[in-house]
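Visitor: Predicted model and sequence follow; I will ask about them next.
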Amino acid sequence: MVRDYSTFLPPSTAMDAPALPMLTRLGWQSFFAQQIDADALTRTPPARVTRVNRTTVHLLGDGIDMVLPLVSDLAVGDWVLLEEDRAAVAEVLDRKSLIKRRAAGHDRQVQLIAANIDTAFVVTSCNQDFNVARLERYLALAFEAEVDPVILLTKPDLSEDVATFVAEAAAISDMVPVLAVNAKSAEVAAQLAGWCKPGRTIAFLGSSGVGKSTLVNALSGTLTAETQGVRTGDDKGRHTTTRRELHLVSGGFAVLDTPGMRELQMTDAADGIADVFSDLADLAGGCRFSDCSHTVEPGCALKAGIAAGDLDPARLERWQKLVAEDAHNSATLAERKSRDKALGKTIKGIQKKSRK
């Protein structure tokens, strides 16, 4: 029997969503197909991680809907190859993108948020949840992962000054589109259609209660992700989504809903931070000293910009804070990895001696 391998490749022409191959709907692209040959596709079929639990992962693929034991360092959105008997994961394919942060707590581990995302919708509300510094952090994570970010401002119907929120969000980066959307309106799917194309994978990132799950429901037309409102008085959100999960929707694309993240620490995100603050990085090139700290040195272009009223000192302070935080966390993680590697060698040495 000759197998039709076209089901493993992105379609060359547009199709209606129901006619799309399952793998295409899951986000299978040439980037992943080029990592394996046709024979390997038969022996070790690909599947995508749609949910990571404490000890297991949920996988979907062409004729595949199963739960397997968790393999370390797997993220929601990863593509894997299964063993011939489909009893275990044989290989994790190289990632097209990876969104990560320093995990909460004192051990400074890296937490994997999502892999192989095409577009990240960074969601905030037109109320007290709106926070420029937090948006800058989300955008830095997306840029570092080489994911296209879009800022969505929800609940515009509850604000009397939506234009101000839009202007403040748009001022963060000229590389990021900003849209005010009513998550409960019938028009929201059409507003986001340019990014929600068949075969693509999008993720919703943001605080609790800003409308991420409502947007997921609006795009799917069929999902009923649990939603809740915010607390009156401070506009703080309640956790409704408790885990990251990838959903297939009727438009032929995949949607990742994520829990709200109260803490968003940078690590290994220097390039992403530089992209968000590219205007400051360019201006810093005019400083007299190449290692200028932009604090007390003479000939500092950034200080001159502040004095002239061309640069917001709060924006400079936020940039310096993120750069310092990222450098500290990245160094700490590197030291930990080095210690773990040394400890592993020591343990292997002891085990080797004990066997003699």
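Guide: All right, it came through fine.
Visitor: Please make it C-alpha for all contacts and neighbour counts, starting now.
Guide: Fine.
Visitor: contacting residues around E146?
Guide: Contact analysis of E146 by C-alpha atoms under 8 Å, 6 or more residues apart in numbering lists S97.
Visitor: Y5 against D37, yeah?
Guide: No - assessed by C-alpha atoms under 8 Å, Y5 is found out of contact with D37, at 10.2 Å.
Visitor: helix, strand or coil for V80?
Guide: Judged by DSSP: H, G, I helix; E, B strand; the rest coil, the three-state class of V80 is strand.
Visitor: In contact with it, which residues?
Guide: Contacts of V80 (C-alpha under 8 Å, 6+ apart): P46, A47, R48, V49, V89, A90, E91, V92, L93.
Visitor: Now, of those, which are buried?
Guide: P46, A47, R48, V49, V89, A90, V92, L93 (16 or more other C-alpha atoms under 10 Å).
Visitor: What about those residues, which are in strands?
Guide: P46, A47, R48, V49, V89, A90, V92 (DSSP state E).
Visitor: got these as a markdown table, with distance to A170 columns?
Guide: Converted to a markdown table, those look like this (distance: C-alpha to C-alpha, whole Å):
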| residue | distance to A170 |
| --- | --- |
| P46 | 39 |
| A47 | 38 |
| R48 | 34 |
| V49 | 34 |
| V89 | 43 |
| A90 | 44 |
| V92 | 37 |
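Visitor: of the residues you listed, closest to L158?
Guide: Using C-alpha to C-alpha, V49 is the member of those that lies nearest L158, at 37.2 Å.
Visitor: Could you list the buried residues of stretch 340-353?
Guide: Under 16+ other C-alpha under 10 Å, stretch 340-353 has no buried positions.
Visitor: Over to stretch 296-307?
Guide: Those buried within stretch 296-307 under the rule 16+ other C-alpha under 10 Å are C300, A301, L302, K303.
Visitor: now do stretch 150-160
Guide: Those would be V150, I151, L152, L153, T154, K155, P156, for stretch 150-160 by 16+ other C-alpha under 10 Å.
Visitor: got the contact list for it?
Guide: Stretch 150-160 is contacted from outside by 119-127, 162, 165-166, 169, 176-183, 210-211, using C-alpha under 8 Å, 6+ apart.
Visitor: how far out from the middle of the chain is that stretch?
Guide: Distance of stretch 150-160 from its chain centroid, counting by C-alpha atoms, centre = their mean, to the nearest Å, is 21 Å.
Visitor: Next: stretch 55-68.
Guide: That offset, for stretch 55-68, works out to 22 Å (C-alpha atoms, centre = their mean).
Visitor: The structure to be compared is supplied as follows:
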Amino acid sequence: MTLFPDTTSPVLTDLGWSPFFAEQIEPAENGLVPIRIATVHRSRLIGETGSGQVELGFQQNTGDFAVGDWVLIDSETQDIVRRLDRKTVLRRRTENANVPQLIAANVDTLFIVTSCNDDFNLGRLERYLALANEAGANPVVVLTKVDQVSDAQSYRPQVEALQQGLDVVLVNAKSSDAAIALAPWCGPGQTVALVGSSGVGKSTLLNILADKAADEAQPTGGIREHDSKGRHTTTSRSLHAISGGGWVIDTPGMRTLHVGNVAAGLDVVFAEINQLALKCRFRDCTHAHEPGCAVQAAVADGTLSAERLGRWRKLHEENSANTPVQSGPRGNKSDAWRGKRR
């Protein structure tokens, strides 16, 4: 098996290569080799060939690349010629930053990991769901530490109510059964990513999925007993082979997740509010005080919780403040911000 398989090789298919990427190759680029970005360092890029990893040469800033990207390289120099368009891309809005931070690219399923303890937070889960929806990835909420609570199943309906058709999986991340529970999303050619706060079991899940030996395992850390907050054990993003098929991208823990440019993603999360809004008397109803508001009527009759509506309002206001609008003369437009960014 050669280190650089051609575009028809099943090795590349197992790595996630698909017609979406193959169709982007121009005739003049047929001699170039597709490589998948496995690790992004400040000054280095490591690529995965499906048969091994290589260090890549590049001219751009490493911040322009995400783990999971497909690039075309010169096989002799191992220099990147260009990056292929992404099928999906996960971006994180950071406080007061104009450019979102890249999290991962070409992810099929996003495992949103949270634990059955004080880390469990419906509002935070809604933020992650909006992120996944906007990126085009399939969200799956993974509830961990089920062995540490008396009634783990009581968490399931709370999470399922956050988005129509949402998959929710309960696991003990330290058990090999966790890999079996997540197997439906981890077949050959599939890419999953793990996101969530520190200490919820992401690195433990990665080690189970990848079946890593003790000397190769990602370091894991416990949580502080007084507040159930975790310590950062993953400090960079990286691509790992899943035992039996698929690939998993681990990410550092996120204690804050600001939303911006995720209007479509929020519409999916809060689909029931959008459906109710169609029945409001006024098209521009804010669902706060207007007469004939179907959303407020649903709150009054108990079919929609006031807490859910409050979280919808908060996220929409934050998204509006963090989403630029184009202003200025035609041909010379620039980004303008509606309000104070957060």
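Guide: Thanks, I have the structure now. The structure presented is a predicted model; accordingly, all values stated were derived computationally and were not measured.
Visitor: re the thing from before, looking at the contacts of V80 of structure 1, which is nearest R25 of structure 1?
Guide: R48 (10.8 Å).
Visitor: quick one, what contacts the aligned partner of that closest one in structure 2?
Guide: By TM-score structural alignment, R48 of structure 1 lines up with R36 in structure 2. Contacts for R36 of structure 2 (C-alpha under 8 Å, 6+ apart) come out as L15, G47, E48, T49, V67, G68, D69, W70, V71.
Visitor: any idea how far the fourth one is from L131 of structure 2?
Guide: For T49 of structure 2, the distance to L131 of structure 2 under the criterion C-alpha to C-alpha, to the nearest Å works out to 28 Å.
Visitor: Next: the second one.
Guide: Distance check for G47 of structure 2 against L131 of structure 2: by C-alpha to C-alpha, it reads 26 Å.
Visitor: tell me which element the alignment partner in structure 1 of N274 of structure 2 is part of?
Guide: Aligned by TM-score structural alignment, N274 of structure 2 pairs with A281 of structure 1. In this structure, A281 of structure 1 is located in helix 278-284 according to DSSP states H and E.
Visitor: Which residues outside that helix are in contact with it?
Guide: A274, C300, A301, L302, L316.
Visitor: again, but for stretch 286-296 of structure 1
Guide: By C-alpha under 8 Å, 6+ apart, the list of residues contacting stretch 286-296 of structure 1 reads E297, P298, G299, C300, A301, L302, K303.
Visitor: all helices in the stretch 151-300 of structure 2, in order from the N-terminus.
Guide: Secondary structure of the stretch 151-300 of structure 2 (DSSP state H, counting those that start in this stretch): helices located at 155-160, 177-182, 202-210, 263-269, 271-277, 294-300.
Visitor: and the fourth one, what other elements does it pack with?
Guide: This means helix 263-269 of structure 2. Judged by 3 or more C-alpha pairs under 8 Å, 6 or more residues apart in numbering; DSSP states H and E, helix 263-269 of structure 2 is in contact with helix 122-135, helix 306-321.
Visitor: circling back to that earlier point, among the contacts of R36 of structure 2, which one is most surrounded by other residues?
Guide: Neighbour count (other C-alpha atoms under 10 Å) singles out G68 as the most crowded of the contacts of R36 of structure 2, with 33 neighbours.
Visitor: Identify the residue of structure 1 aligned to that residue.
Guide: Aligning on TM-score structural alignment places G68 of structure 2 opposite G77 in structure 1.
Visitor: Would you enumerate the residues in contact with that match?
Guide: G77 of structure 1 sits in contact with R48, V49, T50, A114, A115, N116, I117, L246, where contact means C-alpha under 8 Å, 6+ apart.
Visitor: related to what we said a few turns ago, is there a quick PyMOL command that grabs whichever of the contacts of stretch 150-160 of structure 1 are buried?
Guide: Per 16+ other C-alpha under 10 Å, the buried members of these correspond to this PyMOL selection:
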select buried, resi 119+120+121+122+123+124+125+126+127+162+165+166+169+176+178+179+180+181+182+183+210+211
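Visitor: Just give me the neighbour total for the counterpart of N116 of structure 1 in structure 2.
Guide: In structure 2, the residue paired with N116 of structure 1 according to TM-score structural alignment is N106. Residues lying near N106 of structure 2 (other C-alpha under 10 Å) number 25.
Visitor: Tell me where structure 1 has strands.
Guide: Under the criterion DSSP E, structure 1 contains strands at 46-52, 56-61, 64-69, 79-82, 89-92, 98-102, 110-115, 119-125, 148-154, 178-180, 201-206, 245-248, 254-257.
Visitor: right, so of those, which gets closest to T346 of structure 1?
Guide: Counting by C-alpha to C-alpha, T346 of structure 1 lies closest to strand 110-115 out of these; the figure is 24.0 Å.
Visitor: List the buried residues for that closest one?
Guide: Applying 16+ other C-alpha under 10 Å to strand 110-115 of structure 1 flags V110, L112, I113, A114, A115 as buried.
Visitor: what does stretch 262-280 of structure 2 give?
Guide: Within stretch 262-280 of structure 2, the residues that qualify as buried by neighbour count (16+ other C-alpha under 10 Å) are V262, A263, G265, L266, D267, V268, V269, F270, I273, L276, A277, C280.
Visitor: how near is R315 of structure 1 to L302 of structure 1?
Guide: 11 Å.
Visitor: Could you do N116 of structure 1 as well?
Guide: To L302 of structure 1, N116 of structure 1 is 37 Å away according to C-alpha to C-alpha.
Visitor: mind listing what the spatially most central residue of structure 1 touches?
Guide: Nearest to the mean C-alpha position of structure 1, counting by C-alpha atoms, centre = their mean, stands I99 at 3.9 Å. For I99 of structure 1, the contacting residues are L112, I113, A114, A115, L141, A142, E144, A145, by C-alpha under 8 Å, 6+ apart.
Visitor: For G229 of structure 1, state which of those residues is nearest.
Guide: Nearest member of the contacts of I99 of structure 1 to G229 of structure 1, counting by C-alpha to C-alpha, is I113, at 24.0 Å.
Visitor: For D234 of structure 1, list the residues it contacts.
Guide: Neighbouring residues of D234 of structure 1 by C-alpha under 8 Å, 6+ apart: Q128.
Visitor: Swap in 10 Å and give it another go.
Guide: Contacts for D234 of structure 1 (C-alpha atoms under 10 Å, 6 or more residues apart in numbering) come out as N127, Q128, D129.
Visitor: Now for the aligned partner of the last one in structure 2: which residues touch it?
Guide: If you follow D129 of structure 1 across to structure 2 using TM-score structural alignment, you land on D119. Neighbouring residues of D119 of structure 2 by C-alpha under 10 Å, 6+ apart: G196, S197, S198, G199, V200, D227, S228, K229, G230, R255.
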